[in-house]
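>>> below: sequence and its predicted model.
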Amino acid sequence: MFVRRGPGLVGMAARTAVVAGTATAVSGKVARKQQSKYAEQDAEHVQQQAAAPAQGGGEPDYVAELQQLAKLKEQGIITEEEFEAKKKQALGI
């Protein structure tokens, strides 16, 4: 008489397929999570690098400051005298 001891060849193949499929799904989820995490870190790094020259470039941006003062003068927010005083202050004269 023949006695079967395990799930057989087809059962083992099915179990292997389920285990492999589960492992693939889990590893795919982990990979997507890591990619998302690294993408966020890259974006933060890019923002920090873009902000670094604007913050601590050492030398002030005289042109931008003078343009801003000129706009304020044109809008009537500051007077001609205030504009000249701020311009001299910005240029260190």
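Sure, I can see it. Residues are numbered from 1 along each chain as shown.

>>> from here on, just use CA atoms for contacts and neighbour counts.
OK.

>>> show me where the protein has helices.
If you assign secondary structure with DSSP state H, the helices in the chain sit at 8-56, 62-74, 80-91.

>>> and those as CSV, adding mean neighbour count?
Converted to CSV, the helices of the chain look like this (neighbours: other CA atoms under 10 Å):
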stretch, mean neighbour count
helix 8-56, 12
helix 62-74, 14
helix 80-91, 13
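
>>> and here is the other one:
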Amino acid sequence: AQQQALAAQAAQQQALPAPAEPAGDSFDEQLIKIQKLSAMKDQGLLTEEEFQAKKRQILGI
């Protein structure tokens, strides 16, 4: 079960490409990406640390 969760996590992370220029995304696009990450965290696919790191990357901070 843990391997399946790890595989799902890897697939989800690949499904969310890191933006080359975070500042280029509109606020709405950033919000949607963060909401998707939050849902993944709630499902146990991301740790709090992974969520925060991806959120900072999306926001460009």
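Alright, I've got the coordinates. All values derive from a computational prediction rather than experimental measurement.

>>> TM-score for this pair?
Scored against TM-score structural alignment, normalised by the length of the second structure, the superposed chains reach a TM-score of 0.55; 36 aligned residues with a CA RMSD of 1.2 Å.

>>> in the first structure, which residue is most central in space?
Most central residue of the first structure, judged by C-alpha distance to the mean C-alpha position with CA atoms, centre = their mean, is A43 at 1.5 Å.

>>> what separates that one from Q49 of the first structure, distance-wise?
The spacing between A43 of the first structure and Q49 of the first structure, counted by CA to CA, to the nearest Å, is 10 Å.

>>> before we move on, what about Y38 of the first structure?
Computed with CA to CA, the distance linking Y38 of the first structure and Q49 of the first structure is 16 Å.

>>> same question, V10 of the first structure
Taking CA to CA, one finds V10 of the first structure at 58 Å from Q49 of the first structure.

>>> which position in the first structure pairs with A8 of the second structure?
Aligned counterpart of A8 of the second structure in the first structure: none (TM-score structural alignment).

>>> nearest residue to A8 of the second structure other than its sequence neighbours?
L45 (7.2 Å; CA to CA, 6 or more residues apart in numbering).

>>> surely that neighbour and Q4 touch.
No. L45 of the second structure is not in contact with Q4 according to CA atoms under 8 Å; the separation is 10.5 Å.

>>> neighbour count for the two, which is higher?
Taking neighbours as other CA atoms under 10 Å, L45 of the second structure and Q4 compare with L45 leading, 21 against 9.
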